[in-house]
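S.K.: Fold the following, please.
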Amino acid sequence: MRRTQAIQGLEGLILSFLSQLCDASAVSDDSDSEEDSMSPKAKAKKTSGKKIEMQILDRKKSPVDGVSPMRTIKFPGRGKHASSRVFAQLFRVIDVAHEALVNDVPITKRDIHYQDVALFKSQRVVDQLIDDISATIGVGRGDLNVRASSKGLICGSSLVLHLVDEGELAVTDSEGSLIPVAEDIARFDLKTEIHWVLIVEKDAVFQTLCRLRLTYHPSLPGPGLIVTGKGYPDLATRQLVKTLSDNLPETVPILALVDGDAYGIDIVSVYKFGSQALKHESERLAAERVQCIGLWSSELGELGIDNSSLLQISAADEKKARNLLLRADPLLPMRWKKELQSMLFTRRKAEIEILSCASIPPRPSSSSNITFEEDSGSGYEHPLVRYLVPRINAAVDELAMNVEMG
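M.R.: All right, here's what the predicted structure looks like:
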């Protein structure tokens, strides 16, 4: 049904254009004889009234009274740049997506870009057009049979992903596995009960936690999963987190560890509330159970990290923080807002790696077997582990108490 809706939506956009084109041609034929007697200036004025318009959903604006705002692209347009390029780019993407749907052969956004590099100029143009088109005809990007290349990783042997081609992806505890796109996943299975899920912003931090085998740390209440989108998450990573959020028991916390800066908070908000670019798909992508457990710049003093050790915020950091605050999202937690305000006041930010300078009390010796390979047997426990273990335990205990209290 979704495939049929997508095909009909694409064909509807083309038919709308062709209908207007025919009408404009008819008007032009009827007025040819009249224009012969006009001056060049009068001809230009009359011709300018024959415009072809297409309505595209404006994803930057929120619906008003349940009505989604639209933006109009016109031909001919004003200005130095030929408006025909915009239409050509739009129709090229529609053509490729329609072919992918009719032939039932998936295509990536990068494939579309490289089919006509001279026309699109940049990958970003293709990305925006795909999202514009899917929003306009009321389907998801995946329903157009257009996929983004996966980049997210997952670690944790409790989870098994069964693929559509009848293959199986067995996730391990010591290294990351590439998260397949949702269309390739048939179902999930759990080998053992999952007690927690941790999303980390950075690939380097993810790799460290995998190598330290945090998913089976003896001081945690049970096995867990670690996920990274390597910065801003791709669609496949968001879909996986959303699936986990919808299907895991309420007692399983889904936590996020990000840099203590405006971009870190924005990344958590993408997982939790959805992105500005894909507002129309928030219902199937936003995982509201996600909780941020740091890194909080305001807590670093308690960890023995001097303010002078923090990085100064850049102009881009300041702009991102102010935009997040001005967005006035009523859902944005007060703790997040206070952190943004604190960053703007102190002009400082922190990256996760600064925990290596933190004075975090060591865990009991029972957990000292979780060590770096190069420090095996030394009893050294990584600061990331010392930072995360109590926070994961506290989140698990809090949810269990909430469920128990009803």
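
S.K.: When you work out contacts or count neighbours from here on, use the C-alpha atoms and nothing else.
M.R.: Will do.

S.K.: same for the lengthiest helix in the chain, what does it pack against?
M.R.: Longest helix of the chain, by residue count under DSSP state H: helix 2-30. Packing contacts for helix 2-30, counted by 3 or more C-alpha pairs under 8 Å, 6 or more residues apart in numbering; DSSP states H and E, involve strand 52-57, helix 84-102.

S.K.: switch the cut-off to 10 Å
M.R.: helix 40-47, strand 52-57, helix 84-102, helix 123-136 (3 or more C-alpha pairs under 10 Å, 6 or more residues apart in numbering; DSSP states H and E).

S.K.: Dump these into TSV; add mean neighbour count as well.
M.R.: Listed next are the helices and strands packed on helix 2-30 as TSV, based on neighbours: other C-alpha atoms under 10 Å:
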stretch	mean neighbour count
helix 40-47	12
strand 52-57	18
helix 84-102	18
helix 123-136	19
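
S.K.: Alongside the first, I'd like the structure of this one:
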Amino acid sequence: MGNVNSLPNKHDEMEILVKTQTVREVLTRIEGIILEIVTSLSKGEAPVLTLTNRSSWSNISFDRAIGLQMSSGSSVSVIRSDCPSSVTKFAQILKILSVIYRLVQRNSYATKRDIYYDNTQLFSSQKAVDHIVDDISCMLKVPRRSLHVLATSKGFIAGDLRYMEEDGTRIDCRSSSVAVAVSSNIGGIRNIVSSAKFVLIVEKDATFQRLLDDNFCTKLFPCIIITGKGVPDVNSRLMVRKLWDTLHIPIFALVDADPHGIEIMCIYKYGSVAMSFEAHSLTVPSVMWLGLLPSDLQRLWVPKDVLIPLTKRDESKLSSLLKRPYLTSQPNWQKEMELMTQSRVKAEIQSLAAIAPDFLTSIYLPNKLRYGGWV
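M.R.: Okay, the predicted model is just below:
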């Protein structure tokens, strides 16, 4: 498929063009916000900032090709500079806007942690910075990575994959024993080279490590495995999307047969409410559920002593998932979840070890991939 030293392909060139246009957009939109504030002050009025409500399902619409996306008529909250309950947030937003403006203008980057420690008195916590960066991304209507504010990645990736970071560092993920941390700057990745036949999203780090230890990425087919170590961070989701856009290969998910695992898979496939404004660059609608399926538990006669009864919280989560707008387009997923509701049990991927210690990598996954055992 080429080599790491090859010239940028058309996909890379398009990304460079888009990046240049986005820089202009970000600077222009921040200038527009500051102009509105100055205009209000010149009129003797208290400046306000308007933020879209990112936590409400009422602001969400579902598009089968994109996932959960923010509606155009979304409800908003007004952050006033003359109100004691919101003046601190107003100041925090202005401070981060000024940092972003300088970063974009200079084409440099900072981490969210850098921003927090630059003024700990203004920002009550790291979470406050994280939340405001997302609010600003939504307010400016640009992807979060275009703000030049990076988040530390928690995900790992391994398999038949090589690429170059924006600073020229060459990354090789083909080691059979050590995974590579997912980049903090996915937008800067270029010259992706891979012969992988598919990408496997793995919910848990422990399962990911087991696949790595068993040399799964080369045994059956060349492939890529990635984990967000539970609920995925934005960088892990961006990386999966980048691989899908570039390699055009199937994307499978391996999660626990429980409501939490299903929701994690849905975040990769359909997105989340909080980041719905960026759905077009984060979701991968082609994600297929490889396992662990509730129907697998019956089909494989998984020992009952490793099955776990659903808690009240599990039942509530399952009921909520079944009401999600995207489930109507996935009748097979719906059947699996209804089966879980009826059986009232859940199981972790590790439960397959009760059948045989190497059952997951030697029998379960090879058979699923060979014979199409996904939904």
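
S.K.: How alike are these chains, TM-score-wise?
M.R.: In this superposition the chains share a TM-score of 0.83, using TM-score structural alignment, normalised by the length of the second structure; 343 aligned residues with a C-alpha RMSD of 2.7 Å.

S.K.: one step back: export the helices and strands packed on helix 2-30 of the first structure to TSV and append columns for distance to P253 of the first structure.
M.R.: Below are those laid out as TSV (distance: least, C-alpha to C-alpha, whole Å):
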stretch	distance to P253 of the first structure
helix 40-47	63
strand 52-57	36
helix 84-102	38
helix 123-136	31
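
S.K.: so who does the most centrally placed residue in the second structure touch?
M.R.: Closest to where the C-alpha atoms of the second structure average out (C-alpha atoms, centre = their mean) is R237, at 2.7 Å. Contact analysis of R237 of the second structure by C-alpha atoms under 10 Å, 6 or more residues apart in numbering lists 155, 182, 186, 201, 226-228, 267-269, 271, 281-284.

S.K.: In stretch 313-322 of the first structure, which residues are buried?
M.R.: 313, 317-318, 320-321 (16 or more other C-alpha atoms under 10 Å).

S.K.: Name the residues that touch that stretch?
M.R.: By C-alpha under 10 Å, 6+ apart, stretch 313-322 of the first structure touches 261-263, 265-266, 323-327, 337, 339-341, 343-344, 346-350.

S.K.: Among the residues you listed, name the ones in strands.
M.R.: 348-349 (DSSP state E).

S.K.: Of the contacts of stretch 313-322 of the first structure, which belong to helices?
M.R.: 262-263, 265-266, 323-326, 337, 339-341, 343-344, 346.

S.K.: quick one: which of the residues you listed is nearest S68 of the first structure?
M.R.: L326 (21.3 Å; C-alpha to C-alpha).

S.K.: and S298 of the first structure, how many residues sit next to it?
M.R.: 17 (other C-alpha atoms under 10 Å).

S.K.: what residue of the first structure matches up with D205 of the second structure?
M.R.: Per TM-score structural alignment, the equivalent position to D205 of the second structure in the first structure is D203.

S.K.: For that match, which non-adjacent residue is spatially closest?
M.R.: Nearest residue to D203 of the first structure, sequence neighbours excluded (C-alpha to C-alpha, 6 or more residues apart in numbering): K230, at 5.1 Å.

S.K.: Tell me who's in contact with the counterpart of I194 of the first structure in the second structure.
M.R.: Using TM-score structural alignment, the equivalent of I194 of the first structure in the second structure is A196. A196 of the second structure makes contact with 159-161, 217-218, 221-225, 247, 249-250, according to C-alpha under 10 Å, 6+ apart.

S.K.: if we go to 7 Å?
M.R.: The contact partners of A196 of the second structure, by C-alpha atoms under 7 Å, 6 or more residues apart in numbering, come to 160, 222-224.

S.K.: out of the residues you listed, what pair is the most spread apart?
M.R.: Maximum distance among those (C-alpha to C-alpha): 7.2 Å, for P222 and I224.

S.K.: more crowded one of these two?
M.R.: I224 (25 against 18).

S.K.: Tell me how far that one lies from E336 of the second structure.
M.R.: Taking C-alpha to C-alpha, to the nearest Å as the measure, I224 of the second structure falls 26 Å from E336 of the second structure.

S.K.: ok, of the contacts of stretch 313-322 of the first structure, which come out buried?
M.R.: 261-263, 265-266, 324-325, 337, 339-341, 343-344, 348-350.
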